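Undergrad: quick one: sequence plus predicted model below, questions after.
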Amino acid sequence: MIELTLSILLLILIGLGLLEAHYHRLALAQLPIRIHVNGSRGKSSVTRLIAAGLRAGGFKTLAKTTGTSPRIIDENGKDRVIHRLRSASIGEQVKLVRN
């Protein structure tokens, strides 16, 4: 009986994960351009410069920096601090894409 309950619970969790992945892919498809900045130093500065250049070129732009002081830079160039209750996670990215 316990095995059946655990199996059903596992199937439900797998189904929910697949559903979340599907909706995340749909949300990503709505973003025409995505730029990923990678490296060990200077990522926040590069992200800000790229976002400013795209805004100046007339693109609607949203940028996110992580690190010691994570922020979202909105389409007007205004910084908004991200208040985390725990460490950074991939769930933070999923929520950002959905909004």
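TA: On my side now, so go ahead.
Undergrad: only C-alpha atoms for contact and neighbour calcs from this point on.
TA: Fine.
Undergrad: so how many other residues sit close to residue 17?
TA: Neighbours of residue 17 under the rule other Cα atoms under 10 Å: 11.
Undergrad: could you say which helix or strand holds it?
TA: helix 2-29 (DSSP states H and E).
Undergrad: tell me the first helix or strand C-terminal of that helix.
TA: Scanning onward from helix 2-29 (DSSP H and E), the first element met is helix 43-56.
Undergrad: flag every buried residue along that following helix.
TA: 43-44, 47-48, 50-52, 55 (16 or more other Cα atoms under 10 Å).
Undergrad: and which of the residues you listed is nearest residue 29?
TA: Within those, the smallest distance to residue 29 is 19.8 Å, found for residue 51 (Cα to Cα).
Undergrad: okay, pairing it with this:
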Amino acid sequence: MGKPGYVYIMASQRNGTIYLGVTSNLPKRVYEHRQGLFEGFTKKHGCKLLVWYEGYDDIQEARATERRMKNWNRQWKLKRIERMNPEWNDLWDDIVK
């Protein structure tokens, strides 16, 4: 078995701009987005809220899921968020406990 991985969605606000990503270290990567440590899409658009994530036993499986989801239309992604997090709460505290 390989290294674990996560697919996640960051948002600027409820129904705002969303960003879909993959990482092997979810708390570290979300912290980087929240602090705006790197230039790019999430910093430019203020995507600082973790609104959805899913863990995988293998990073390759997470990457494959991310690639599939990047082809989804926005409505499908919003439905995925709202199934897990109907209020679009920031899930940061859930992953750093």
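TA: Perfect, thanks for sending it. This one's a predicted model, so the numbers in the text were calculated from it and none came from an experiment.
Undergrad: care to give me the TM-score?
TA: The TM-score (TM-score structural alignment, normalised by the length of structure 2) is 0.29; 46 aligned residues with a Cα RMSD of 4.2 Å.
Undergrad: now distance to residue 92 of structure 1 too, for the buried residues of helix 43-56 of structure 1, in TSV please.
TA: What follows is the buried residues of helix 43-56 of structure 1, written out as TSV (distance: Cα to Cα, whole Å):
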residue	distance to residue 92 of structure 1
43	18
44	17
47	18
48	19
50	21
51	20
52	23
55	24
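Undergrad: if I've got this straight, residue 81 of structure 2 is in a strand?
TA: No: counting by DSSP: H, G, I helix; E, B strand; the rest coil, residue 81 of structure 2 is not part of a strand but helix.
Undergrad: which parts of structure 2 are helices?
TA: For structure 2, the helices defined by DSSP state H cover 26-35, 41-45, 59-70, 74-84, 92-96.
Undergrad: so which of these comes closest to residue 51 of structure 2?
TA: helix 74-84 (6.5 Å).
Undergrad: so which bits of that closest one are buried?
TA: 77-78, 80-81.
Undergrad: circling back: for the buried residues of helix 43-56 of structure 1, work out which two are farthest apart.
TA: Top of the distance list for the buried residues of helix 43-56 of structure 1 (Cα to Cα): 43 and 55, 18.1 Å.
Undergrad: got a list of what residue 27 of structure 1 touches?
TA: Applying Cα atoms under 8 Å, 6 or more residues apart in numbering to residue 27 of structure 1 gives the contacts 97-98.
Undergrad: from residue 52 of structure 1, how far out is it?
TA: 24 Å (Cα to Cα, to the nearest Å).
Undergrad: likewise residue 9 of structure 1?
TA: 47 Å.
Undergrad: now residue 95 of structure 1
TA: Residue 95 of structure 1 sits 23 Å away from residue 52 of structure 1, going by Cα to Cα.
Undergrad: and residue 98 of structure 1, by the same measure?
TA: Noted for residue 98 of structure 1: a distance of 23 Å to residue 52 of structure 1, by Cα to Cα.
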